[in-house]
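J.: Following is a predicted model, sequence given first.
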Amino acid sequence: MNNAPYPTPYPDVNVVLLELLPAVQSILGSHFIGMYLDGSLATGDFDEASDIDFVVVTDKEISGALFESLQAMHDRIGIMDSPWAIQLEGSYISQQALRRYDPAYALHPNIERGSNERLKMELHDHTWDVHRYVLRESGITLIGPSPQTLIDPVAPDDLRRAMFAALQEWAMQILDEPTQIDGWGYQTYSVLSLCRILYTLQYGTIVSKPCAARWAQETLEKTWEPLIERAWVGRHNPGLKAPADDVTATLDLIRYTLEYSQKFKMPANKR
């Protein structure tokens, strides 16, 4: 259990988390098991362009009055006088559903980052294995038992399956509608995500975006190196229009990653 008064090295982030945690505990009461941070805060690549990824673990599925109370609480936090108040991105997962991914127990309360986002019931697909892995291996405990006691180990091939499936759906959506990456924010996010997908397919593990990007620059054909390097600049200016050449190059990198991924195509895992 982490009893530190400040859960992260970032004071402005802590202000939001120290508002969220007691509010969640108050609403859930005896149903609360723990609250954790995953994502970039856990993997070590958090910066001012990141979101605040969190997971709340409960002893039962959330619905009815509890859901409505949590939704109202998130609405209130979302109007706090802090830019981080709308960067919360997380889920409320029962202990049973967190232990191992089961599509029969995959509908959970979730909130995404953004000024107009509200807590909603969201289907968590098999790519949730990626979150489970990061949470188990690197997660930050705000309060509660160790994540390793709550989550079964995630096998390398399960991570590969999750990344492969996510890539097929996500990449085809962008190729079908390339205007999605006209903005510098999503274009650079796409480049760095592709680096991480390629790394996971190759090694069956999850690393930070900087680590995956460096690996891609050192390993892939040199033609991709400038695009990846520019992604670190563009992600800090998400409201600007992406350079046309970078949009074209990103689409090419998507096609390359789709082709590369075929060697890792595996049968669906029977759970």
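T.: All right, it came through fine.
J.: C-alpha from now on. contacts and neighbour counts both.
T.: Fine.
J.: mind listing what's buried in the strand or helix carrying G185?
T.: Assigned by DSSP states H and E, G185 belongs to helix 184-203. Of all the residues in helix 184-203, those buried under the rule 16 or more other CA atoms under 10 Å are 184-201.
J.: Also stretch 248-262?
T.: If you call a residue buried by 16+ other CA under 10 Å, then stretch 248-262 has these buried ones: 249-251, 253-254, 257-258, 261.
J.: so can I have a markdown table of those residues showing secondary structure and distance to R100?
T.: Shown next, in a markdown table, are these (DSSP: H, G, I helix; E, B strand; the rest coil; distance: CA to CA, whole Å):
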| residue | secondary structure | distance to R100 |
| --- | --- | --- |
| A249 | helix | 37 |
| T250 | helix | 34 |
| L251 | helix | 34 |
| L253 | helix | 32 |
| I254 | helix | 30 |
| T257 | helix | 28 |
| L258 | helix | 27 |
| S261 | helix | 25 |
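J.: Against that first model, consider the following:
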Amino acid sequence: MDGPTSFPELNGILASYVEGARRVLGPNFVGAYLTGSFALGDADAGSDVDFLIVVRELLGEEQAQDVQTMHREVYDRPSHWAKHLEGSYFPADLLRRPDPARTPVPYFDHGSRDLQFSDHDNTLVVRWVTREHGLALAGPPPRELIDPVNPDDLRAEVRTILNQWGRALLGESEDTSRGWAWTPDGLDNDWLQPLVVLLMTRMLQTLDTGAVYSKKAAVAWAERHAPEWAPLLGRAWAKHADQFTRYQRPADPQDLALTRDFIRFALNHPLALMPDA
């Protein structure tokens, strides 16, 4: 494989992006890393491209504008992958260890041309994946930048997120921090419904193992630990490769009902109910 991924077009986009980040950041640049599905090894054409750019200091106003201009130049290229970049510009001292306050950092949402401040990547999950499996596009190995993540702390974070997301999707809370999609009405979407099934399966696997795995690996885990849900999970995984074509479609009614049942199953699973260590 000639490049960090098995997709030559994506490798070209990543090379251009890292070169652009180096140019606009200058001495503030520390390193660039692939995280998410590409780091975990089961990425496909339906994966977004999760990245972290590590910087010495938080971006100032002028440098943030330069980063946005550079990001837009890459985004506007005639490439599928250029439209599916998602990542944060993370100060090295903040990335090194857990940040219970989840301080927002400069972030490009999936498919966005606009820089914003978000705590999206300021999690133990992102730290664990980047440290243990992150692909260095430039800079030192990620293990030199991130301290080990305590497995029980990782479980506690995932348990909290599982409950927050699950309750919101069932209409049992008024948490709207994840936006319109993460509501009972938003779940009726042929992109989100299978994604929720896969994400919550990954969460249960993390609660079981104290580690983070890909969506594909989580489906295999569930086939062993919750075989009654295997058909739903299989259909969800089958939709992953072309998930970006499904935003405007309603969910399959039968799978939507099953997904609500699966959310209840996940929320009431013994792993999700265990007290944090």
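T.: Arrived safely. None of the values given here were measured: they were computed from a predicted structure.
J.: now the helices: where do they sit in the stretch 51-200 of the second structure?
T.: Using DSSP state H, counting those that start in this stretch, the helices found in the stretch 51-200 of the second structure span residues 61-75, 92-95, 124-133, 151-169, 192-209.
J.: right, and the ones you listed - which one's nearest F108 of the second structure?
T.: helix 61-75 (8.8 Å; CA to CA).
J.: one step back: which one of the buried residues of stretch 248-262 of the first structure is nearest to E61 of the first structure?
T.: Set against E61 of the first structure, the nearest of those by CA to CA is S261 (35.3 Å).
J.: my guess is that closest one contacts L201, does it?
T.: Yes: in this structure, S261 of the first structure sits in contact with L201. The criterion is CA atoms under 8 Å, and the distance is 7.1 Å.
J.: Under the alignment, what does H74 of the first structure map to in the second structure?
T.: For H74 of the first structure, the aligned residue in the second structure is H71 (criterion: TM-score structural alignment).
J.: Contacts only, for the residue lying closest to its match once chain neighbours are set aside.
T.: Among residues not flanking H71 of the second structure along the chain, R113 sits closest, at 6.8 Å (CA to CA, 6 or more residues apart in numbering). Remark: with contacts taken as CA atoms under 8 Å, 6 or more residues apart in numbering, R113 of the second structure is in contact with 68, 71-72, 75.
J.: Which of the residues you listed sits closest to D119 of the second structure?
T.: Sorting the contacts of R113 of the second structure by how near they are to D119 of the second structure, with CA to CA, puts Q68 at the top with 17.9 Å.
J.: ok, now how distant is the closest residue to the closest one other than its chain neighbours from F262 of the second structure?
T.: Setting aside the residues directly before and after it, Q68 of the second structure is nearest to L115 in space (CA to CA, 6+ apart), at 5.9 Å. Relative to F262 of the second structure, L115 of the second structure is positioned 35 Å away (criterion: CA to CA, to the nearest Å).
J.: next one: T160 of the second structure
T.: Distance of T160 of the second structure to F262 of the second structure, computed by CA to CA: 17 Å.
J.: for E223 of the second structure, same thing?
T.: E223 of the second structure sits 14 Å away from F262 of the second structure when distances are taken as CA to CA.
J.: With P148 of the second structure instead?
T.: When CA to CA is applied, the distance between P148 of the second structure and F262 of the second structure equals 32 Å.
J.: With T206 of the second structure instead?
T.: Here the distance between T206 of the second structure and F262 of the second structure works out to 17 Å (CA to CA).
J.: What about the counterpart of K209 of the first structure in the second structure, how many residues nearby?
T.: When the two structures are superposed using TM-score structural alignment, K209 of the first structure falls opposite K215 in the second structure. A count of neighbours around K215 of the second structure, defined by other CA atoms under 10 Å, yields 25.
J.: what residues are up against K215 of the second structure?
T.: Taking CA under 8 Å, 6+ apart, we find K215 of the second structure in contact with 42, 198-199, 201-202, 237.
J.: would TSV of those residues with distance to Y107 of the second structure be doable?
T.: Compiled in TSV, the contacts of K215 of the second structure are given as follows (distance: CA to CA, whole Å):
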residue	distance to Y107 of the second structure
D42	24
L198	24
L199	21
T201	26
R202	24
W237	27
